[in-house]
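>>> sequence and predicted structure below; questions after.
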Amino acid sequence: MAFAKKEIPSLKNLYKTAAIIGFVSKGIIYLVIGALSLLAALNMGGESSGTNQALLFLKRQPFGQVLLLLLGIGLLCYSFWMFLQAFRNPENISSDQKGKLRRFGLFTTGLVYVVVAFLCFYHLVTYPMDDGTNSRYLDFLGPTTLSYVFIAIGIILAIQSILLTVGVIQGGLLDQFNLEGRKGSAVIRTVGQFGFYARAFVVAIIAYFFFRAGIYTGNHDIKGIQDAFSFLEQSALGRILMALTALGFIAYGAFYVLLTRYRSFESEA
């Protein structure tokens, strides 16, 4: 299991350990979101869930404070691995335009999970005042500016959804995890494909929310994963779509947990 040749063995082990802890932590988040939403779809006592709701659920469990602390640290490890790939490039991602775009994507992913990690720490010391997500604190920008901001976010999310879908179809998205030749890689790839499709589907719905919020200036509430599941629930095939998407999120979480055993961490060079 070799990283870039210039890295000393102790650093290789540190990088790998951080990545493994990070994969498990990210997987747990999506497993909880998917499980709670699946239970809601089946009328078995769950609720449509997003990241914040998943963290609140964990907080209410026995030793919830410890769980949140460990999860926050684990997500910081995941961000560290993302930043490491973006700047140090231990696996020798190509330096062409495609490689640069991929490394920029890794950097932005790292930023996202820094925020989620600090959300874990936030819930350690506070009690939730509002389970929803609201953007009214952005109203100082003015309705016109805020509309442009929301439309821009909607465009970015729509592009992300398309790139996720194309990446799965073409195979490149899953190729980056270096599963080729590993035992059980075909099954893991199938699980990953289903999970990434579900994530792309939810991102597309959230993009629609932002477009709508940008066009109708009186509705500037930020929508997230929980609202996407609620939106599915209200559609004509609501329960079925919600259940399938929840299963996809479970698959997405399971994929990252399984990476801890199957990912090769080998240099691409």
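Alright, I've got the coordinates. Numbering: from 1, shown residues only.
>>> hey, let's count contacts and neighbours off CA atoms from now on
OK.
>>> can you name the residues in contact with stretch 59-79?
Outside stretch 59-79, the residues within contact range by Cα atoms under 8 Å, 6 or more residues apart in numbering are 18-19, 21-26, 55, 58, 109-111, 113-114, 116-121, 123-124.
>>> which of the residues you listed are buried? Put it as a ChimeraX command.
One line in ChimeraX is enough to select the buried ones among the contacts of stretch 59-79; burial here means 16 or more other Cα atoms under 10 Å:
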select :18,19,21,22,23,24,25,26,55,58,110,111,113,114,116,117,118,119,120,121,123,124
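>>> gap between the helix or strand that contains residue 165 and the chain center?
For residue 165, the element it lies in under DSSP states H and E is helix 143-170. Average the C-alpha atoms of helix 143-170, do the same for its chain, and the two points are 15 Å apart (Cα atoms, centre = their mean, to the nearest Å).
>>> tell me what that helix is packed against?
Taking 3 or more Cα pairs under 8 Å, 6 or more residues apart in numbering; DSSP states H and E as the contact definition, the neighbouring helices and strands of helix 143-170 are helix 172-175, helix 185-215.
>>> determine which stretch of these is the most buried.
helix 185-215 (a mean of 21; mean count of other Cα atoms under 10 Å).
>>> one step back: which of the contacts of stretch 59-79 fall within helices?
Among these, the subset assigned to helices under DSSP state H consists of 18-19, 21-26, 55, 58, 109-111, 113-114, 116-121, 123-124.
>>> ok, structure two:
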Amino acid sequence: MKPGSNDKKDWIEYAARAGYSAKMVVYVLLGALAILAAFGSQSSEQLSQKGVFQEILQQPFGRILLGLVALGLVCYAFWRLVQAIKNTENVSDDAKGYIKRFFFVVTGLIYGTGALLAAKMASGTSSGGSSGNQTESMTAQLMSMEWGLWLVGLLGAIVIALALVQFKHAWKADFISKFRQGEMSRNEIDASCKAGRGGCAARGIVYLLVGIFFVQAAWTTNPQEAGGMKEVLQTLLQQPYGPWLLAAVGAGLVAYGVFCGFEAKYRRTRLN
């Protein structure tokens, strides 16, 4: 073993755990905002990543707290890239494995973008943009390209496929195999399974609707049909029994935040 290799592994593990901790904060707050919005105690306009960051800013020492969240999201983005490059999940060396590693890169870039927004808001250089406008703008730009409608439709199909993966995790609880279960009590294993199942189910619902929005935008050639997290949660609120649907999904997002907390403590982060 090369000198300093253990230090490198420790540093990467700390980054991963910081990343999962930041995700815990974001999802717990997002879920809590959704529950409050379901019963009229919070505006549904705040049901987005931007809304979570604004909520953090309003707390005592809000800029410092949001800066820490931004740093944690940077760590998570870095960890996702490490997963892709070092194959920490030991995915197969075939098309399916490469697709999974590509997904790690994409999610790393997404969380890196979130980290940049949080950092700008913490520093006061940005108040954050409207998530709905950003999604609509991105969709319009894609549609303006050659084969743009197909790209938007393909993006929607990919997101729907990710939703199915989330539902599979919720059904099988196969995520628990990535935990250091020998260090966990029986109650912790049960709690992480329940939180993970509820969280993956909620994320599956969100992904499914986001994917449908993109497919619908491509089908109707209308970028305004596309939407992100805020549009999904607002759509749920507008359905029959909407407040209860939104509250249920909000509770699932809180559960996913709790699951991220278990990941921060017990997730395996080995390097090959």
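Now that the structure is in, tell me what you want to look at. Because the structure is predicted, anything quoted here is derived from the model rather than measured.
>>> coming back round to it: and the helix holding residue 165 of the first structure, how far from the second structure on average?
Compared with the second structure after fitting, helix 143-170 of the first structure deviates on average by 2.4 Å (mean Cα distance after the TM-score superposition for the first structure).
>>> could you check the angle that helix makes with helix 185-215?
With axes from the mean of the first three to the mean of the last three Cα atoms, to 10 degrees as the criterion, the two stretches helix 143-170 of the first structure and helix 185-215 enclose an angle of 160 degrees.
>>> mind listing what's buried in helix 143-170 of the first structure?
Neighbour-count burial for helix 143-170 of the first structure flags 143, 146-155, 157-161, 164-165, 167-168 (criterion: 16+ other Cα under 10 Å).
>>> mean per-residue distance, stretch 12-28 of the second structure to the first structure?
Taking mean Cα distance after the TM-score superposition for the first structure, the mean distance separating stretch 12-28 of the second structure from the aligned residues in the first structure is 0.8 Å.
>>> in the first structure, what stretch matches that stretch?
Counting by TM-score structural alignment, stretch 12-28 of the second structure pairs with residues 15-31 of the first structure.
>>> ok, and what's touching that stretch?
When contacts are taken as Cα under 8 Å, 6+ apart, the neighbours of stretch 15-31 of the first structure outside the stretch itself are 51, 54-55, 71, 74-81, 249-257, 259-260, 265.
>>> distance from the chain centre to it, please.
Using Cα atoms, centre = their mean, the mean C-alpha position of stretch 15-31 of the first structure is found 11 Å from that of the whole chain.
>>> cool, stretch 108-127 of the second structure as well?
Mean C-alpha position of stretch 108-127 of the second structure versus that of the full chain (Cα atoms, centre = their mean) differs by 15 Å.
>>> one more: stretch 140-147 of the first structure?
Relative to where its chain is centred, stretch 140-147 of the first structure has its mean C-alpha point 28 Å off (Cα atoms, centre = their mean).
>>> what does stretch 261-272 of the second structure give?
On the basis of Cα atoms, centre = their mean, stretch 261-272 of the second structure is displaced by 17 Å from the centre of the chain it belongs to.
>>> so which bits of it are buried?
261, 262, 263, 264, 265, 266, 267, 268, 269.
>>> that one: end-to-end distance?
Separation of the first and last residues of stretch 261-272 of the second structure by Cα to Cα, to the nearest Å is 24 Å.
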